[in-house]
Structures are given as structure tokens and as C-alpha cells.
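A.B. asks: Sharing a model prediction with you, sequence too.
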Amino acid sequence: MRLSIDAFLDYGFPEPADVLLQIEAAALPDQWLEAQSLVIESDHPIRAVMGEEGIGQRTWATAEHRLVAHYRAVVDIRRATPPLAALPHTPAGLLPPQTIPYLLPSRYCESHRFDHFLRRSFGGLRGGDLAVALSEWVRSNIDYDGVGSDGRSSALDTFAERRGVCRDFAHLLVALARAGEIPARCVAAYAPGVEPPDFHAVVELWLGGAWHLVDPTGMAHADEIARVCVGRDATDIAFMTIFGSAWLQQQRVSVTRLLD
């Protein structure tokens, strides 16, 4: 699967502020960057730094009055997608060290609050079988609706409200998976078919000795998702973190499939 990506950001600033951008698709073994460019209109130097887990990169910029960023890329995705249900469970004590942070509660993923719900609703399921059941539960029980959701909504809020946007779906699945002893992390991504078109948030689950992509909204398939970065929750994967205040002037994201 080859994707064409076009993302444009235009924000205004009442006073100078540092801005951390994460909008570039990551170069990884299962997704190749055929071409890409990031143009940032700024009178100040910009600086690239590595993303979490060494996946992707962040870009520091200083915004004064206005910040405009335009990212374009062509990404070739060649990713095996084995059935999740066939993947075995790994006991917590045998997990690789790098997966441990993704087994613990985090700011927006209060996995410790879902223990009773997991035991009552999914008792007896482990590994891939549990992952499939949790993904289907989130997809079936949460409505895609931005009303009532904001940057402060957590997995517990989404569980109570039964609605949210992609980051809320991702937070809830991550929290449920962690409660079921499956390491889970949030992933910022680009994907075709997302409605409304925007930066997208999905999930990676550690099963059978590897990370596997899952879109709990059901809008994107694992073999057509271009990862940008990964993290414990939305704190780590935000496409833009502003150390100050700003207002949105224009933002658009377009992701289209290319014919080979």
C-alpha cells in the first residue's frame, strides 16, 4: 500500500512560544519513505530531535505571531498483519524490558481502574483472543462523536460517556489492554478513509513477541496505517505541543491511496 500524505498547519500566536511538532511519518522496516518534505515558515532556527522509542522525530520551532508548517510525503507500507486471535499471551514476568512502561497506568490511560470490569466481562480470555474481544467491545460500544471530548478526556471519561474521537478510542483500548496484562501504546498515524480527515490515533498491542497495529475506531486497516510516533498516551504523541497559547487559523490533512 502506497499513501500520499499532505498536512498543513497554520496557527496564530499572541506572544512568542516554543512549539514541538510531530507530523512526519517515521522511517521503519515496514513503512518506507519514498519522498517527504517539511516546510516551516519561521524567522527562527528549527531543530529535529528523536521521537519516543527512537521512532520518528520531533521538530522544535519558535513561533512568533504565526507558525505555518506544510508536510508532504509518499509512504510505501509493506506490513504483515497476522490474525490477532492467533497470537499468544506473554506472562508479565517474561515481557521484554522495553514493553514494561506500556503495561502500567499513565495520565490518560487509568488501566488500574478497569480490573473489575475486565474480570467480570472478559474473564478467561488471554492474549490475542482478549485483544480481539477488547477491540470489538470498544468499536461496538463507543460512538465516534467529538461532543464532550477535549484534550483532558481520559479512558475513564470515555468509558463513562460512551463517545469520543480517535484519541479517546485509543486511550480506552490501551487502558483495557493493560488491565488485561497486554502491553499497549498509543500511536499517532496517517491513514486513508478517516472521517473527518485528520491526524489519526491508533493502538499497538504487544502480542506474540511483536507490536501489532489496531484501529479501535475501525476506520483504518493495519496494512494501510503510516506511523508517526508512539507513546504511553496522547501526552507523548500530540502532533503539536505548544508551550504558550495559540489559535487555529487553518488545518487540513489529506491521505490518499496511490495506485502502483
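C.D. replies: Received, thanks.
A.B. asks: CA atoms for contacts and neighbours, from now on please.
C.D. replies: Noted.
A.B. asks: which residue is nearest the middle of this structure?
C.D. replies: Geometric centre of the chain, nearest residue: Val187, 2.5 Å, by C-alpha atoms, centre = their mean.
A.B. asks: which residues touch the closest residue to that one other than its chain neighbours?
C.D. replies: Sequence neighbours aside, Val230 is the residue nearest to Val187 in space, at 4.5 Å (criterion: C-alpha to C-alpha, 6 or more residues apart in numbering). Contacts here follow C-alpha atoms under 8 Å, 6 or more residues apart in numbering; on that basis Val230 touches 51-53, 55, 185-188, 236-237.
A.B. asks: host element of the residue nearest to the centre of the chain?
C.D. replies: Element membership for Val187, per DSSP states H and E: strand 184-190.
A.B. asks: picking that back up, look up how far Ala17 lies from the residue nearest to the centre of the chain.
C.D. replies: Noted for Val187: a distance of 26 Å to Ala17, by C-alpha to C-alpha, to the nearest Å.
A.B. asks: picking up where we left off before, give the contact list for the residue nearest to the centre of the chain.
C.D. replies: 201-204, 227-231, 237.
A.B. asks: ok so, going back, ok, so of the contacts of Val230, who is nearest Phe114?
C.D. replies: Of all those, Arg185 has the smallest distance to Phe114: 16.5 Å, by C-alpha to C-alpha.
A.B. asks: how close does the residue lying farthest from the centre of the chain sit to Ala92?
C.D. replies: No residue in the chain sits farther from the centre than Asp43, which is 30.5 Å out by C-alpha atoms, centre = their mean. According to C-alpha to C-alpha, Asp43 and Ala92 sit 49 Å apart.
A.B. asks: circling back: quick check on the contacts of Val230: which are buried?
C.D. replies: By neighbour count, with 16 or more other C-alpha atoms under 10 Å, those hold 51, 55, 185-188, 236-237 as buried.
A.B. asks: Could I get the buried residue list for stretch 67-80?
C.D. replies: 67-77, 79.
A.B. asks: let me fix that: stretch 207-226
C.D. replies: So, applying 16+ other C-alpha under 10 Å, buried residues of stretch 207-226: 207, 212-218, 220, 222-226.
A.B. asks: Kindly report the same for stretch 144-156.
C.D. replies: 144, 149, 153-156.
A.B. asks: Repeat that for stretch 169-177.
C.D. replies: Residues 169-177 are the ones in stretch 169-177 that count as buried (16+ other C-alpha under 10 Å).
A.B. asks: Put this next to the previous one:
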Amino acid sequence: MRLSIDVRLDYGITGSADVLLQIEAAAMADQRIVDEALTIWSESPIRAVPGEDGIGQRCWARGHGRLVAHYRATVDVSREKVDLHRYPATPPRMLPGELTAYLLPSRYCQSDRLEGFVLREFAGLTGGPLASALSAWVTDSLDYRMGTSSGETTALDTFASRAGVCRDYAHLLVALARAGGIPARCVSAYAPGVDPPDFHAVAELWLDGGWRLVDATGMASCGDVARVCIGRDATDIAFMTVFGQAQLYEQVVRVTAVDQSDH
């Protein structure tokens, strides 16, 4: 799958503020950057730093009254379809040490508060079969509704309200997976067909020695997704973090599938 990505951000900044951007698609084994360009209008030098776990790139900018950024890219995604059922379980004690953080509760994914629910409702399931059942439960139990959550909404809030947007679906699936002993992380991504068009959030679950992408909203398949960055929850994967105050003027995210027969 070849994706064409076009992003424009235009924000007013109160006074001056440092701004952390995460909008560049990550170069990885299963997604190749064919071409890309990032332009940020800033009076101060731009500084790039590695993303969480070395995946993707963060970009520091300085906004003075306004911050405008334009990112475009072409990305080839080559990824096998995920069949969660076929992956065996790995006991937590046998996991690589770097995965420990993705087993533990985090600010928006309070997995420790959901352990009882997972043990009761999904008794006897482990590994891939558990991951599949959890993903299906989130898909079936939540209603995708704009305006039902905010930047402060947690997985527990979503569990109670049974509604949210992609960020909330990802948080809840990640929290439930961790509660079931499956390492899980949140992923900021680009995908075609997202409605309304915007940055997308999905989950990745560690099963049988690798990370498996899962979109519980059902809007994207794993072969359509280009990762931007990963992290414990929305704290780590926000596309823009302003260390000050900002006002939205314009935000446009366009992701389209490209017919490669034309190239």
C-alpha cells in the first residue's frame, strides 16, 4: 500500500512557546519513506530528536505568536495481515526487559483497575485468542462519537461511557491488554479512510515476539497504517505539545491510497 500524506498545522501562540511536533512518518522495516518534506515557519532553529524507543522523530520548534507547519510524504507500507488468534502467549516473566513499561498502568491506561473485568469476562483466554477477544469487545462495545471525550479522558472513563474517538478506543484496548498480561502500546499513525480525516490512533500488542497493529475502530487495517510514533499512551504520542498556550487556526490532515500502477 502506498500512502500520500499531506498535513498543514496553523496555530496561534500566546507570546512565545516551545512546541514539540510528532507528525513525520517513521522509517521502519515495514514502512518505507519514498519522499518527504517538513517545513516549519519559525524564527528559531528547528531541532530534531529521536522518538520513543527510537521509533520516529520528534521535532522541537519555537512559536512566536504563530506556528505554521507543513508536512508531506509518500510512504510504502508492506505488512502482513494480522491474525491475532494464531499467536501463543508469552508469560510476563519471559518478556524482554524493555517491554516492562508496556505491561504497567500509565496515566491514561489504568490497566490495574481492569484486571478483575478481564479475568472474569475472558476467563481461560491468553495470548492471541485473548487479544482477539479484547479487540472485538472494544469494537462492539463502544460507539464512535465525536465530542464525547476530551484530552483528559482515560481508559476508565471510556470503559464507563462506552463511547469515544480513536484515541479512546486505543487507550481502552491497550489498558485491557495490559490487564491480561499482554504488553501493549499506543501508536500515532496515518491511515486512509479515517472519518473525519485526522491523525489516527491505534494499538500495538506484543505477541509471539513482535508488535501487532490493531485498529479497534475498524477504520483501518494493519496494512493501511503508517506509524508516526509510539508510546505508553497519549502523553507520548501527541502530534503537538505546546509548552504554553495555543489557539487552533487551521488543521488539515489528508491521507490517500495511491495507485502504484501509475508510477
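C.D. replies: That came through fine. Please read these numbers as outputs of a predicted model, since none were measured by experiment.
A.B. asks: with the buried residues of stretch 67-80 of structure 1 in mind, which one is nearest to Arg47 of structure 1?
C.D. replies: Ala69 (13.8 Å).
A.B. asks: any idea how far Leu9 of structure 1 is from the closest one?
C.D. replies: Distance from Ala69 of structure 1 to Leu9 of structure 1, by C-alpha to C-alpha: 5 Å.
A.B. asks: go on, Met1 of structure 1?
C.D. replies: Distance, Met1 of structure 1 to Leu9 of structure 1, by C-alpha to C-alpha: 26 Å.
A.B. asks: quick revisit: would you reformat the contacts of Val187 of structure 1 as CSV and include distance to Ala85 of structure 1 and secondary structure?
C.D. replies: Shown next, in CSV, are those (distance: C-alpha to C-alpha, whole Å; DSSP: H, G, I helix; E, B strand; the rest coil):
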residue, distance to Ala85 of structure 1, secondary structure
Ala201, 22, strand
Val202, 18, strand
Val203, 16, strand
Glu204, 15, strand
Arg227, 23, strand
Val228, 26, strand
Cys229, 25, strand
Val230, 23, strand
Gly231, 24, strand
Ile237, 27, helix
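A.B. asks: okay, the residues you listed in CSV with distance to Glu195 of structure 1 next?
C.D. replies: Below are the contacts of Val187 of structure 1 laid out as CSV (distance: C-alpha to C-alpha, whole Å):
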residue, distance to Glu195 of structure 1
Ala201, 12
Val202, 14
Val203, 18
Glu204, 21
Arg227, 18
Val228, 19
Cys229, 21
Val230, 22
Gly231, 23
Ile237, 20
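A.B. asks: tell me which of these are still there in structure 2?
C.D. replies: Here is what carries over to structure 2 from the contacts of Val187 of structure 1, by both residues aligned by TM-score structural alignment, their matches' C-alpha atoms under 8 Å: 201-204, 227-231, 237.
A.B. asks: just to revisit the earlier point, narrow the buried residues of stretch 207-226 of structure 1 to those in helices?
C.D. replies: Assignment to helices by DSSP state H places none of the buried residues of stretch 207-226 of structure 1 there.
A.B. asks: which of the buried residues of stretch 169-177 of structure 1 lies closest to Phe243 of structure 1?
C.D. replies: Ranked by distance to Phe243 of structure 1 (C-alpha to C-alpha), the buried residues of stretch 169-177 of structure 1 are led by His171 at 23.3 Å.
A.B. asks: ok, average deviation of the host helix or strand of Ala133 of structure 2 from structure 1?
C.D. replies: Here Ala133 of structure 2 sits within helix 127-141, counting by DSSP H and E. Helix 127-141 of structure 2, aligned to structure 1 and superposed, deviates on average by 0.5 Å (mean C-alpha distance after the TM-score superposition for structure 1).
A.B. asks: Tell me the helices and strands packed up against that helix.
C.D. replies: With contacts taken as 3 or more C-alpha pairs under 8 Å, 6 or more residues apart in numbering; DSSP states H and E, helix 127-141 of structure 2 sits against helix 166-179, strand 200-207.
A.B. asks: Of all those, which one comes closest to Ser111 of structure 2?
C.D. replies: helix 166-179 (4.4 Å).
A.B. asks: For the stretch 51-200 of structure 1, which segments are assigned as strands?
C.D. replies: For the stretch 51-200 of structure 1, applying DSSP state E, counting those that start in this stretch gives strands covering 57-63, 66-77, 143-144, 163-164, 184-190, 200-207.
A.B. asks: hmm, who's touching the last one?
C.D. replies: Residues outside strand 200-207 of structure 1 that contact it (C-alpha under 8 Å, 6+ apart): 84, 87-90, 99, 127-128, 131, 166-167, 169-170, 173-174, 177, 182-191, 194, 211-216.
A.B. asks: ditto for the first one
C.D. replies: Contacts made with strand 57-63 of structure 1 from outside it, assessed by C-alpha under 8 Å, 6+ apart, are listed as 13, 16-24, 26, 42, 44-51, 229.
A.B. asks: In ChimeraX, select just the buried ones from those.
C.D. replies: The buried residues among the contacts of strand 57-63 of structure 1 can be selected in ChimeraX (16+ other C-alpha under 10 Å) with this line:
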select :13,17,19,20,21,22,23,24,26,42,51,229
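A.B. asks: and the residue farthest from the centre of structure 1, what is it in contact with?
C.D. replies: Per C-alpha under 8 Å, 6+ apart, neighbours of Asp43 of structure 1: none.
A.B. asks: Give me the secondary structure label for it.
C.D. replies: At Asp43 of structure 1 the chain is in coil, as set by DSSP: H, G, I helix; E, B strand; the rest coil.
A.B. asks: and what of Ala26 of structure 1?
C.D. replies: Counting by three-state DSSP, the backbone at Ala26 of structure 1 sits in coil.
A.B. asks: From Val74 of structure 1, how far off is it?
C.D. replies: Counting by C-alpha to C-alpha, the gap from Ala26 of structure 1 to Val74 of structure 1 is 12 Å.
A.B. asks: Which neighbours do the two have in common?
C.D. replies: Residues touching both Ala26 of structure 1 and Val74 by C-alpha under 8 Å, 6+ apart: Leu33.
A.B. asks: closest to Gln251 of structure 1 out of the strands of the stretch 51-200 of structure 1?
C.D. replies: The nearest among the strands of the stretch 51-200 of structure 1, by C-alpha to C-alpha, is strand 66-77 at 9.6 Å.
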